[in-house]
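# structure, please.
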Amino acid sequence: MDDKAEKSIVPPQTTPSNGYGQTIPVQDEGDNVVARLEEMGYKQELKRNLGMISVLGLSFAIMAVPFGTSTTLNIALTDGGPVTILYGWVFVSLVSLAIAASLAEICSVFPTSGGVYYWSAMLSTPKYSAFASYLTGWLGTVGNWTVTASITFGGSQLILAAATLYHEDYVPTAWQTCLVYWGALLGSLLINIFCTKYLDKLNTICLYWTGASVIIIVTLLSMADNRNSGKFAFSHFDASPSGWPAAWAWFVGLLQAAYTLTGYGMVAALCEEVKEPAHQVPRAMGKSSVEKSKLTCAVLSVAAAAVTGLVYLLPINFVLPDITPLLEVASLQPMPLLYKIVTGSSGAALGLLFLILGIWVFATIGSLTAASRCTWAFSRDGGIPGSGWWKVVNPQFGIPINSLILSTVVCALLGLIYLGSSAAFNAFTGVATICLGCSYAFPVLCSLVRGRKMVRNAPYSLGKFGFVINIITVVWISFSIILFCMPTAVPVTDPASMNYASVVFAGFSTIAAVWYAINARKHYHGPTFSAVRVEGSH
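Below you'll find the model as predicted:
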């Protein structure tokens, strides 16, 4: 950037220097958010029309607990059953609270759509700032794309699985699944473009629709002819379908919970469309304060999702029928058959599935919204090939339509994996969980390595528990990289049953590495931070 870059506006309250000789400002309630954004080196291009409830709704939509746990049920059933379903959810919920709290603390200092890659740049030392930003940016962007792909694909499988409720001999083909998947992506793209002014209402409605899914639990418990004992629901464990040793099978089965609870950090990409982002986004991710500045570690969206998951999953354990037929369904989506067996009615099962698919619609739209904003923000700083095209905000609609299209096309191409592997959905969920997890961990790691100096006076501080919470975040995510590249079951007898998470991850990593070698290492300087550039140029 030119040395004559505009001087930053620094509010009175600041945190220690970030290493560039520039103090890190902390925003107060009355600060002008546009000036705060300009201070970080960006101009306001998107409309700020999202409130607290809408952001919380978006976060809830992306996690989509009843939908996410339903589409990944076969993973938990294969790797342990009820114990994995229940205690895996509790364990991952607690870890997710630590991760979300760590991100919320950082987000309260740097409320920009760049999210994790901006945070990594600001929390790193000047020498490694650009590389840290580039690495995190790619991880976050790929994570957003694959979350969108996995959500859309899982719902597409459920739609075709609905047909088997009335035609048990029907076996969906790979091409049929892909066509439904591509159609859903196209529909989501069109809604994001032409109904953008209604996204705020859609996100809010999502909260109520998800709450209405309690109908599913009430129906299953009331219509079930056979209910399992408390001992079965709370302690039955069978890892034999997986072929893994019992303890390892339980960890592999954590993908169900980890995938469902991984999308909360994606709302950071909406920072520049939120009123009072320094307060609203962390709350939605979700930090909340209590009396006398003592802050809780509860993150609203994750805490709400954790409770929702327990309310949904525990009753499932009590009505769970024989697992063998559920694992043999051709669609790889056992939940519709579970509904049918428990209710004894195809119509009732379809009605319950309709509630799940409603959540899926919100999740598909919301995840593509977040993915496009993440792509746009990273392109704005030149991190993606063709950034000049993807960073454009359409003046008519006021949104980055080109980034929306790119995100949709990438997801559409990922769907081709299913034509060669029936385990494509597991690959999407694995890559999404790994990439988003790594993108969350990296800025937290940078903060830890530098003694948490840059977040010491954050509006939402973790205080004396910050080091412990941050360490839990980094350790768990590091372990999950290995964990979620594992196949759900062994032995892997053919290419179609292989977990392609590592292949997809390696593919995107190769693209990122090649682009860095031929272009980014010379031209990518990290997020635009005008004052930092001035200091760093001398």
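# going forward, measure contacts and count neighbours with C-alpha atoms only.
Will do.
# quick check: closest non-adjacent residue to residue 434.
Once flanking residues are discounted, residue 434 sits nearest to residue 481: 5.5 Å by C-alpha to C-alpha, 6 or more residues apart in numbering.
# over to residue 76?
Spatial nearest neighbour of residue 76, excluding adjacent residues (C-alpha to C-alpha, 6+ apart): residue 253 at 4.8 Å.
# what's the answer for residue 114, then?
residue 377 (5.2 Å).
# mind checking the SS state of the one you found?
helix (DSSP: H, G, I helix; E, B strand; the rest coil).
# so it touches residue 392, yeah?
No. Assessed by C-alpha atoms under 8 Å, residue 377 is found out of contact with residue 392, at 10.2 Å.
# comparing the two, which residue is more hemmed in?
The residue with more neighbours, out of residue 377 and residue 392, is residue 377; 29 against 18, by other C-alpha atoms under 10 Å.
# sequence B follows; please return its structure for comparison with A:
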Amino acid sequence: MGSRHHDHIIEVLVDKHVCLYYVYKRPGVDAFLKKVAEWYKVVIFTASMPEYADPVIDWLDKDRTLISRRYFRQSCTQHENGHFTKDLSIVDQDLSSVVLLDNSAISFALNPENAIPIETWTHDANDEALFELLPFLDALRFTDDVRSKRMFFNVLFVKNSLLKCAGISCTLMVETLNDEARLKQLGYKQQLLRSLDAFANFGVAFSVMSEPTSVMPLIYQGIGAGGTVPTSRHLPTPRFEDDTNRISYRHDAGPQAMLVSWPIISFFSGCVGASMGEIVSSYPTSGGLYYWSASLAGPKWAPFASYMTGYFNFLGLAGINAGTAYAFGQFFVNCFIASESSVVVEGSYATRIITFVAAVASLVISGWLASFGSKAVNLMSKICFWVNVIGVAVIVFWLFIESPTKVPVSQLFSTWNNFTGLPDGWAATVSVLLACLTYSGYDSAAHLAEETANPAIQGPKSILVAIGSTFVTGYVALIFILATIDPTIYQDIYNAGSYGLMAIFVNGVGVNVAIGFNVILLLAGITTVFGLLLTHARMTLRSLVTVPERATWVIVLINILILVPSIFSSPIFTAINSFGVIGTYLAYLFPIFLRVIRNDKFPRGPFNLGSWGVPVGIISVLYLTFSSVALVLPTVYTDPNSYTLADNITLDHDAYVTAYLTNFNWAPVVVVGVYVIAYAFWFISAHKWFTGPPIDSQTIWNRDAMNQRDASESVQSETFVTKSFEDMPAEVKVGTAQEFLVSKDRE
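Okay, here's the model as predicted:
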């Protein structure tokens, strides 16, 4: 046999002559057989004579614990051409649970639906065919009938054309499993009813990024400036002197920056969505980012990776939930401001209380809706989509048609305002924040994967279509709304703070229609909070339930507690709202980063980017890092010269400190604080008991262990093989013919 030394020698008596046969093991044959014997009842069905086959089987199964039965040539049907076929009904009458591994198509001609072909081994020391079959065999034991023609078509296709590609074992596994079987292989039992269709899944992802609760409320920040000037006669006087929603660190560079940054941020968000789609295609669980980080990090780092990802994802979603609910409260209060009601007094404690109560009401209503069964959620998810699409269309086109102002698009793209007191380059960086705040939460499609049919395909599709739809609808909304604003009143729009959008409506269509627009925004706000609660509750799901009702109401309570500081201090609420986006982006970053650096361990699902996976992942990581940094940068300059006493020389310290703290970007304080607390808790206690979610260990990490095939049979894997006795050469390769049967009786 050349340079490689044989693994075993057997003596066979042929016509009263002793023949020596040198036996060679296919790489991984021992470990393969041992692992498969844990999953199945193993039977050897060979066309060889027992005089040879028995000694080989005895050698492979020294303790007689792996092979349950043996069938030899006498059980085969011999044809005139000398070939042998095997009738699997001899092994088991119920063929729905019998699988044959064989390298000869003639051998399984009678039962092709039950056969898994395997390539003949030719002494390749790097052969991994047995390892690549393990994930499939692991998954196959969860199916009702192994004879699925679609399943075996996929097997033959992969075996013939893609077997040598990296990660193909998991591609094979994911493509051939039904949804519940894939979850079982990932370590989970089916917990949620699969009642959501693809459109409902997409509807939630789209609603979470909806323009009524992201783009529209933040337009005043996009066109605003840092200074304070007298309010223009074109605008109703804002009723808030100390507007709780005036996020001063969002003073950026006007329409030009918003319109230029929107497609750029949309492109990079699409890259993130594509990378995320790859991962959800392989790991379609409601745990989403939390589970992905654990599986991609590997057994050693899985607890820490999932712990940090879960921490930031949970708090990020909590911040976004609370921020969206607070936007609902602002819409509610703005109705009173537009009608000049005496109920709302500018800057008053009572006004903040009303805003808070309205926000809490939106959370309670959304929590009640999210607690319904999956079929009701399926319907409401579609309603969410149409409310947002139709609502945006009505507002945008009605406003544009009725508004007396029509600014040319060319002028919008050429209008640059920088009132931040910061350099233009810095202000341009700040200008991307409106788009960044919009493109968050699209991982909701992944968190709803367990309730969606065919999630390995529909999850990625929902994420990418939602991002693409948001780009189109958001850009159209921005252009049409900005075109109705007189450029001479940009500063006044900012001075109106959270009332800025309502001021635009009033100027364009009058008070009554503006209030009607605000009612549409209230409905859209409810749909967004509903979608976020669905996402957040599914992420925290642990018990065997069909609807995570308790988790939903716990999330509602947490969001209410987060909103409480907004009654007393707007900067604290602003910090929480900003951290919501930063936390979400950091949670996105962890699994994508792990997917890039552990590319050789990443299991491709039916949706994958192929050779583009790593480059797109790198772009996503860089973008998420940039955005997270941009969100914590100082974004407005508080000029001390504006806070002097009557002599215009002496600094008014109290006024300056108050303004500085109001303008201060508290997001980095919150981000660093949460990280320090999380890591300290991990170091002190959590590392001792926190294990993270179950990971996909039966597919990828077992393969890693088996690749350490030095000598010890206890660490290696198992398989079997034979050849026709009369054609058998003096060199025998165990694992080549692969005449190996498994039955699902053992589980």
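# what residues are up against the residue nearest to residue 76 of the first structure?
Residue 253 of the first structure makes contact with 75, 76, 77, 78, 79, 80, 84, 85, 88, 488, according to C-alpha atoms under 8 Å, 6 or more residues apart in numbering.
# now with 10 Å?
The contact partners of residue 253 of the first structure, by C-alpha atoms under 10 Å, 6 or more residues apart in numbering, come to 72-81, 83-85, 88-89, 239, 242, 483-484, 488-489.
# mind checking what the residue nearest to residue 434 of the first structure lines up with in the second structure?
In the second structure, the residue matched to residue 481 of the first structure (TM-score structural alignment) is residue 628.
# I'd assumed residue 579 was in contact with that match.
Yes. Using C-alpha atoms under 10 Å, residue 628 of the second structure is in contact with residue 579, at 9.5 Å.
# anything in contact with each of these two?
Common neighbours of residue 628 of the second structure and residue 579 (C-alpha under 10 Å, 6+ apart) are 585, 667, 668, 671.
# go through those residues and say which is closest to residue 574 of the second structure.
Ranked by distance to residue 574 of the second structure (C-alpha to C-alpha), those are led by residue 667 at 8.0 Å.
# what residue is smack in the middle of the first structure?
Closest residue to the average C-alpha location of the first structure: residue 263 at 2.0 Å, with C-alpha atoms, centre = their mean.
# unless I'm mixing things up, that residue is touching residue 150, no?
No. Under the criterion of C-alpha under 10 Å, residue 263 of the first structure makes no contact with residue 150, lying 11.7 Å away.
# could you tell me which residues touch both of the two?
144, 367, 432.
# hang on, the earlier thing: of residue 628 and residue 579 of the second structure, which one has the most company?
Neighbour count, other C-alpha under 10 Å: between residue 628 of the second structure and residue 579, residue 579 has more, with 29 against 24.
# please pull up the equivalent of that one in the first structure.
Using TM-score structural alignment as the criterion, the counterpart of residue 579 of the second structure in the first structure is residue 431.
# grab the nearest non-local neighbour of that match.
Leaving aside its chain neighbours, residue 431 of the first structure sits nearest to residue 501 (5.1 Å; criterion: C-alpha to C-alpha, 6+ apart).
# against residue 44 of the second structure, how distant is the aligned partner of that neighbour in the second structure?
Matched by TM-score structural alignment, residue 501 of the first structure corresponds to residue 667 in the second structure. To residue 44 of the second structure, residue 667 of the second structure is 64 Å away according to C-alpha to C-alpha, to the nearest Å.
# same thing with residue 586 of the second structure?
52 Å.
# those two: which is more packed in?
For residue 586 of the second structure and residue 44, the more surrounded residue by other C-alpha under 10 Å is residue 44, and the numbers stand at 24 against 21.
# show me the contacts for the residue nearest to the centre of the first structure.
With C-alpha under 10 Å, 6+ apart, residue 263 of the first structure has these contacts: 58-64, 100, 143-144, 147-148, 285, 301-302, 367, 370, 432-433, 436-437.
# where exactly do the strands run in the stretch 251-400 of the first structure?
Assigned by DSSP state E, counting those that start in this stretch, the stretch 251-400 of the first structure shows no strands.
# mind telling me what element residue 521 of the first structure is part of?
Element membership for residue 521 of the first structure, per DSSP states H and E: helix 521-523.
# my error: substitute residue 139 of the first structure in the last question.
helix 129-163.
# where in the second structure does that helix fall?
Aligned by TM-score structural alignment, helix 129-163 of the first structure corresponds to residues 302-336 of the second structure.
# check the mean deviation of that stretch from the first structure.
With mean C-alpha distance after the TM-score superposition for the first structure, stretch 302-336 of the second structure departs from the first structure by a mean of 1.4 Å once superposed.
# next, count neighbours for the counterpart of residue 94 of the first structure in the second structure.
Alignment note (TM-score structural alignment): residue 94 of the first structure maps to residue 267 of the second structure. Around residue 267 of the second structure there are 15 other residues, counting by other C-alpha under 10 Å.
# do the same with residue 279 of the second structure
Neighbours of residue 279 of the second structure under the rule other C-alpha under 10 Å: 29.
# tell me which residue of the first structure matches up with it.
That one, residue 279 of the second structure, aligns with residue 106 by TM-score structural alignment.
# wait, its match sits on residue 282?
Yes. The criterion here is C-alpha under 10 Å, and residue 106 of the first structure meets it with residue 282 at 8.6 Å.
# need the overlap of contacts for those two.
Common neighbours of residue 106 of the first structure and residue 282 (C-alpha under 10 Å, 6+ apart) are 100, 459, 460.
# and which of these is nearest residue 350 of the first structure?
Minimum distance to residue 350 of the first structure across these is 34.9 Å, recorded for residue 100 (C-alpha to C-alpha).
# the helix or strand where the closest one lies: how far from the chain's middle?
If you go by DSSP H and E, residue 100 of the first structure is part of helix 82-107. In terms of C-alpha atoms, centre = their mean, to the nearest Å, the centre of helix 82-107 of the first structure is set 13 Å apart from its chain centre.
# repeat for stretch 511-521 of the second structure
For stretch 511-521 of the second structure, the separation from the chain centroid amounts to 36 Å (computed by C-alpha atoms, centre = their mean).
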